[in-house]
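Chemist: generate a structure from the sequence data that follows.
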Amino acid sequence: MSKVAVITGGTSGIGLDVAKDLAESGDWRVKLIGSNSQRGQEAARSIQKAEFCQADVAKYIDLAKVFDSIFAEFGRIDFVFANAGVAELEDFFAAQPDAGIPPEPPLGLMQINLDGAVNTVYLAMHYFRRSSKPLSGMKNLILTSSIGGLYPCARTPVYSATKHGIVGLTRSIADKLWQEGVRVNAICPGVVKPALLTDELEALSPQEVQIPIQYVTGLVRKLLAGDDLTDGKGCTVPSSKLFSKTLHISHDAFFFIDQPEFHDESGRLTWEAMMERWKTESS
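Modeler: Alright, predicted model coming up:
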């Protein structure tokens, strides 16, 4: 029996390349989720053992129906790639007319990038719990953030805020889900080639910083394998600790990014309470 992968934002870019890689391995059945029917059907036809399911990740009921139909078909889900996201095209800092109330800020991408990720994570958690045991290793949930989720980005501040949210979501859920046999990690790529979203972005990104999409896909496969992993600085994370990790993907290397250090004991104890670690230690 093949393992089952669900990929949001699976009809182009990183999502599509990961889908192709999984399907070609022969071990996976892949479901591509996207909002554009034509592009989705074309993507599915290009991949054996892949099918397209139309849904807007920001609309919970639509996405939930797709997850439920996938589970009804296979009785299992082994990997969810919460990858759907859009770029920020509006100028957040643009001056507005002096008279009257300015138009609403560009919040539509927040619904896709952040609300969509929360919807996807929530549904993945539910159907992972209902699924049979994985055929090998653990179940996996990988979220796509960005270099803009690690560092400030004045050019796209709303996009950056959503991607910071993805990192926070990953770190907040990973400990609990690890206890249920689910490995949760986030990838934070820079500018991926050929998944560049606009000509303007490509012009701003010299060739030496562009990341081959195959490198990102290869790293996703390594996370799914769950073996010990060593980053570009020689930091090795053993298989038993390969969860709740944030991986910044640079041009030809990746780096584990730790959460901020605590500056005093009070901060550390507050965080332990927020993570319910006191409850775990006392039980």
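
Chemist: contacts, neighbours, all on C-alpha from now
Modeler: Fine.

Chemist: surely residue 150 is in contact with residue 164?
Modeler: Yes: using CA atoms under 8 Å, residue 150 makes contact with residue 164 at a distance of 6.4 Å.

Chemist: contacting residues for residue 49?
Modeler: Residues in contact with residue 49 (CA atoms under 8 Å, 6 or more residues apart in numbering) are 23, 28, 29, 30.

Chemist: quick check: closest non-adjacent residue to the first one.
Modeler: What that stands for is residue 23. In space, and not counting its chain neighbours, residue 23 is closest to residue 49: 5.9 Å by CA to CA, 6 or more residues apart in numbering.

Chemist: state the distance from that neighbour to residue 28.
Modeler: With distances taken as CA to CA, to the nearest Å, residue 49 is found 7 Å from residue 28.

Chemist: one more: residue 199?
Modeler: Taking CA to CA, one finds residue 199 at 34 Å from residue 28.

Chemist: which one's more surrounded, these two?
Modeler: It is residue 28, of residue 199 and residue 28, that has more neighbours when counted by other CA atoms under 10 Å, with 20 against 9.

Chemist: hmm, the more buried one is touching residue 2, no?
Modeler: Yes: counting by CA under 8 Å, residue 28 touches residue 2, with 5.0 Å between them.

Chemist: and the longest helix that the chain contains, what does it pack onto?
Modeler: Longest helix in the chain, counting residues (DSSP state H): helix 157-178. For helix 157-178, the elements it packs on are helix 108-110, helix 116-130, strand 139-144, strand 182-189, judged by 3 or more CA pairs under 8 Å, 6 or more residues apart in numbering; DSSP states H and E.

Chemist: alongside the first, I'd like the structure of this one:
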Amino acid sequence: MRLGSHHALVTGGGSGIGATVARALAAEGASVTIVGRRREALESVADGIAGAAVAVADVTDRAAVDAAFDTARAAHGPVTILVNNAGVAPSAPFARTTIDQWRAAMAINADAVFHCCQAALPDLRAAPAGRIVTIASTAGLKGYAYTAAYVASKHAAIGLTRALAIELAQTGVTVNAVCPGFTDTQIVDDAVENIRARTGRTPREAREELARFNPQRRLVAPEEVAEAVVWLCMPGSAAITGQAIAVAGGEVM
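Modeler: The predicted structure follows:
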């Protein structure tokens, strides 16, 4: 129970990577609050995590973020681990990407990270060891076609990670990003459907198309991403900060 003194808040905790991260942190002893827009999904995840708290919030709305942190603190005290996981992965040719699609990607993938980091910062600075881990993407380290808004927003999230890490380097707070390749979650399922509709490929062929980016020729498991997050939150990772760690089977960035 190496994280028994910690309170972790995980955004986008109702499914996929966020739910898996919440379970992994709880397994190491952390108290957990999961945040998201869908109460039913959050409560379903929380039912499997002893003592988990739920806060319903749209993390693109600063007032809602502040209220979610108040709920979290009321349940488990100051937040000492923040996992920025909430995200969207829109896909469209750049020429057909609308400003609304662009802003929506920025709002959830970059603005929400800003809001949550600011809301958590007083608690993190006061803690003996504070941790911020943002679930970014290999798209924050390189480019992919037909995902300009997503790629730009994830680059922004990694840029904020690096800036904060330097600013907080002489405190007890570390700031890192975990950058999964294509991971076996609902977001990949949505991408598979998009490929199928656009190209006529079968779902199996579409999944193989995404897996080919990974030299191991497979999709990443959410548990593998969660293990990287847990490692970054451990006491022995205090010297790891400002990093964007790819969990992608050796994909070249």
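
Chemist: residue 55 of the second structure sits in which helix or strand?
Modeler: If you go by DSSP states H and E, residue 55 of the second structure is part of strand 53-56.

Chemist: if we can go back for a sec, the residue nearest to residue 23 of the first structure maps to what in the second structure?
Modeler: Taking TM-score structural alignment, residue 49 of the first structure has residue 51 as its aligned residue in the second structure.

Chemist: that match in helix, strand or coil?
Modeler: Secondary structure, DSSP: H, G, I helix; E, B strand; the rest coil: residue 51 of the second structure is coil.

Chemist: matching residues in the first structure for stretch 12-24 of the second structure?
Modeler: Aligning stretch 12-24 of the second structure against the first structure (TM-score structural alignment) gives residues 9-21.

Chemist: what's next to the matching stretch, contact-wise?
Modeler: Contact with stretch 9-21 of the first structure is made by 7-8, 30, 32-34, 39-40, 43-44, 47, 50, 81-85, 194-195, 213-214, 216-217, 220, as judged by CA under 8 Å, 6+ apart.

Chemist: what ranges do the strands span in the first structure?
Modeler: Per DSSP state E, the first structure carries strands over the ranges 3-8, 28-34, 50-54, 79-82, 139-144, 182-189, 192-193, 211-212, 229-230, 236-237, 245-249, 254-256.

Chemist: tell me the contacts of the aligned partner of residue 117 of the second structure in the first structure?
Modeler: Aligning on TM-score structural alignment places residue 117 of the second structure opposite residue 121 in the first structure. Neighbour list for residue 121 of the first structure: 82, 141 [criterion: CA under 8 Å, 6+ apart].

Chemist: can we see that at 6 Å?
Modeler: By CA atoms under 6 Å, 6 or more residues apart in numbering, the contact set of residue 121 of the first structure is empty.

Chemist: nearest residue to the middle of the second structure?
Modeler: Nearest residue to the geometric centre of the second structure (CA atoms, centre = their mean): residue 85, 2.1 Å.

Chemist: what do we get in the first structure for that one?
Modeler: Using TM-score structural alignment, residue 85 of the second structure sits opposite residue 83 in the first structure.

Chemist: pretty sure that match contacts residue 142?
Modeler: No: counting by CA atoms under 6 Å, residue 83 of the first structure sits too far from residue 142 to count as a contact (7.9 Å).

Chemist: quick one on the thing from earlier: relative to residue 57 of the first structure, how far out is the match of residue 85 of the second structure?
Modeler: Distance from residue 83 of the first structure to residue 57 of the first structure, counting by CA to CA: 10 Å.

Chemist: check residue 34 of the first structure too.
Modeler: Distance of residue 34 of the first structure to residue 57 of the first structure, computed by CA to CA: 8 Å.

Chemist: what about those two, which has more around it?
Modeler: For residue 34 of the first structure versus residue 57, neighbours defined as other CA under 10 Å are more numerous around residue 57 (28 against 24).

Chemist: next one: the closest residue to the more buried one other than its chain neighbours from residue 21 of the first structure, what distance?
Modeler: Spatial nearest neighbour of residue 57 of the first structure, chain neighbours left out: residue 116 (4.6 Å); criterion: CA to CA, 6+ apart. Counting by CA to CA, the separation of residue 116 of the first structure from residue 21 of the first structure is 24 Å.

Chemist: equivalent analysis for residue 109 of the first structure, please.
Modeler: For residue 109 of the first structure, the distance to residue 21 of the first structure (CA to CA) stands at 28 Å.

Chemist: corresponding residue for residue 170 of the first structure in the second structure?
Modeler: By TM-score structural alignment, residue 170 of the first structure lines up with residue 161.

Chemist: list the residues that contact its match.
Modeler: So residue 161 of the second structure contacts 175, 176 (CA under 6 Å, 6+ apart).

Chemist: what count of nearby residues applies to the aligned partner of residue 65 of the first structure in the second structure?
Modeler: In the second structure, the residue equivalent to residue 65 of the first structure is residue 67, according to TM-score structural alignment. Residue neighbour count, defined by other CA under 10 Å, stands at 15 for residue 67 of the second structure.

Chemist: now do residue 153 of the first structure
Modeler: By other CA under 10 Å, 14 other residues sit near residue 153 of the first structure.

Chemist: which non-adjacent residue is nearest the aligned partner of it in the second structure?
Modeler: The alignment partner of residue 153 of the first structure in the second structure, by TM-score structural alignment, is residue 144. Distances taken as CA to CA, 6+ apart put residue 151 closest to residue 144 of the second structure, at 7.1 Å, once the chain neighbours are dropped.

Chemist: the nearest residue to residue 85 of the first structure once chain neighbours are set aside: neighbour count?
Modeler: Closest residue to residue 85 of the first structure apart from its sequence neighbours, by CA to CA, 6+ apart: residue 113 at 4.7 Å. By other CA under 10 Å, 26 other residues sit near residue 113 of the first structure.

Chemist: isn't residue 113 of the first structure up against residue 83?
Modeler: No: judged on CA under 6 Å, residue 113 of the first structure makes no contact with residue 83 at a distance of 8.6 Å.

Chemist: what's the distance between the residue nearest to residue 144 of the second structure and residue 105 of the second structure?
Modeler: For residue 151 of the second structure, the distance to residue 105 of the second structure equals 9 Å [CA to CA].

Chemist: those two: who's more crowded?
Modeler: residue 151 (26 against 23).
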